[in-house]
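> just the structure for this:
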Amino acid sequence: MTQTSGTVTWLTQEAYDQLKAEYDHLSGPARVDIAKKIEAAREEGDLKENAGYHAAKEEQGKQEARVRQLAQLLETAKVGEAPADDGIVEPGMVVTVAFDGDEDDTMTFLMASREFATSDIETYSPQSPLGVGLNGKKVGEEAEYELPNGNTARVKVLKAKPYQA
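Okay, the predicted model is just below:
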């Protein structure tokens, strides 16, 4: 999981290895593959009306942007331990909250960088209004955060456990 503090991003060893593997693939074999696609499309002739060429160039642009993003992230990364199982909300924790004290109206999510968003569990950034409001709170404590419309919402922390992949 990640925790951004200034320009440093804290990662578990597992998260670092996962991002490094993605970076290595995108900056190596994937780069070669996209260059081959572009060259093959270029050989088809008129580039103005060549949808394959334009699609490959767009894919290349997205891929290069991701390579730059990963390079910056890995450059500022510090590898550390997963959070302790101490009931304190912090990045890397799966958190369950109750809205306005109503323990029937709950939400469970992973507090982590969007880099770790999965289809298994909703992910909220520590920099999001909810993340900022909850960071450092203990099970049983309440927190307030600002909604996009300017109103304030209250939640109570019901659970906070380290994420298990």
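
> could you use CA atoms for every contact and neighbour count after this?
Will do.

> what sits up against the strand or helix carrying residue 36?
Assigned by DSSP states H and E, residue 36 belongs to helix 29-42. With Cα atoms under 8 Å, 6 or more residues apart in numbering as the test, helix 29-42 has contacts from 50, 52-53, 56-57, 59-60.

> show me which pair in those is furthest apart.
50 and 60 (15.6 Å; Cα to Cα).

> between these two, who's got more neighbours?
More crowded of residue 50 and residue 60, by other Cα atoms under 10 Å: residue 60, with 19 against 13.

> pick out the residue closest to the middle of the chain.
residue 114 (1.7 Å; Cα atoms, centre = their mean).

> contact partners for the nearest residue in space to it that is not next to it in sequence?
Using Cα to Cα, 6 or more residues apart in numbering and skipping residues adjacent in sequence, the residue nearest residue 114 is residue 125, 6.4 Å away. Applying Cα under 8 Å, 6+ apart, we find residue 125 in contact with 111-114, 131.

> likewise residue 141?
156-157 are the contacts of residue 141 under Cα under 8 Å, 6+ apart.

> what about 10 Å?
88, 97, 134, 155-158 (Cα atoms under 10 Å, 6 or more residues apart in numbering).

> the structure of the following sequence is requested for comparison with the preceding one:
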Amino acid sequence: MSTVSYYTAEGLKKLREELDHLKSVMRPKASADIAEARDKGDLSENAEYDAAKEAQGMLEMRIAKLEEVHSNARLIDESHLDLSKALVLSNVKIKNQTDGTEMTYTLVAESEADLKTGKISVTSPIGKGLLGKAVGEFAEITVPNGVLKFEILEITRD
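Just a heads-up that it's a prediction; the model follows:
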């Protein structure tokens, strides 16, 4: 059973680009690698042929997985989101009550999370803790190291 995944326009575009690249560039390359290995002689003792066939199988599995994800992908309609609460696509500025540090995160779908760019998944512990909170509220989030307490300072949208 497949699950619906929600994407921003940027995330959906990246998914399509990766799928197109795998189909139009990598698939023909895998076929060419198999043909080249086949031309080298006896297939029963040809490790290069076996490796090329295995690589093709892995590529086809990846393509099938991405096609399934793409078929169940839904674009997030930002016009229907409540701007006063932390939801998907919100930029949330928070303050750690323990050490006073301030951080800004963008809440995104799990498939688009990238901590290096400040994008955290709404299914992560911090993301779940921030969802639905408004400016001035506090979020107590249980993480492996204990409980973190954050104050919501600001919520914006790009």
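
> residue in structure 2 paired with the residue nearest to residue 114 of structure 1?
The alignment partner of residue 125 of structure 1 in structure 2, by TM-score structural alignment, is residue 121.

> which of the contacts of helix 29-42 of structure 1 are buried?
For the contacts of helix 29-42 of structure 1, a burial check counting by 16 or more other Cα atoms under 10 Å picks out 52-53, 56-57, 60.

> buried residues in the longest strand anywhere in structure 2?
With secondary structure taken from DSSP state E, structure 2 has its longest strand at strand 146-156. Of all the residues in strand 146-156 of structure 2, those buried under the rule 16+ other Cα under 10 Å are 149-155.

> what do we get in structure 1 for residue 85 of structure 2?
Match for residue 85 of structure 2 (TM-score structural alignment): residue 88.

> who touches that match in this structure?
95, 134-139, 141, 157, 159-162.

> what about the strands in structure 2?
Taking DSSP E as the criterion, structure 2 carries its strands at 5-7, 73-75, 91-96, 102-108, 119-121, 138-143, 146-156.

> average offset of the first one relative to structure 1?
Here strand 5-7 of structure 2, set against structure 1 after superposition, deviates by a mean of 2.6 Å using mean Cα distance after the TM-score superposition for structure 1.

> next: the fourth one.
In the superposition with structure 1, the aligned residues lie an average of 1.9 Å away from strand 102-108 of structure 2, counting by mean Cα distance after the TM-score superposition for structure 1.

> contacting residues around the residue mapped onto residue 103 of structure 2 from structure 1?
Mapped onto structure 1 by TM-score structural alignment, residue 103 of structure 2 lines up with residue 107. Shown in contact with residue 107 of structure 1 (Cα under 10 Å, 6+ apart): 95-99, 122, 155, 158.

> try it again at 6 Å.
Applying Cα atoms under 6 Å, 6 or more residues apart in numbering, one finds that residue 107 of structure 1 lies in contact with 96-97.

> what angle do the longest strand of structure 2 and strand 138-143 make?
130 degrees (axes from the mean of the first three to the mean of the last three Cα atoms, to 10 degrees).

> chain center to strand 146-156 of structure 2: distance?
23 Å (Cα atoms, centre = their mean, to the nearest Å).

> show me the contact partners of that strand.
Counting by Cα under 6 Å, 6+ apart, 90-97, 135-141 sit against strand 146-156 of structure 2.

> need the max-distance pair from these.
90 and 97 (20.9 Å).

> circling back: show me which of the contacts of residue 125 of structure 1 is closest to residue 64 of structure 1.
Once Cα to Cα is applied, the member of the contacts of residue 125 of structure 1 that ends up nearest residue 64 of structure 1 is residue 114, at 18.6 Å.

> what about residue 45 of structure 1, how many neighbours?
11.

> any idea how far it is from residue 56 of structure 1?
15 Å (Cα to Cα, to the nearest Å).
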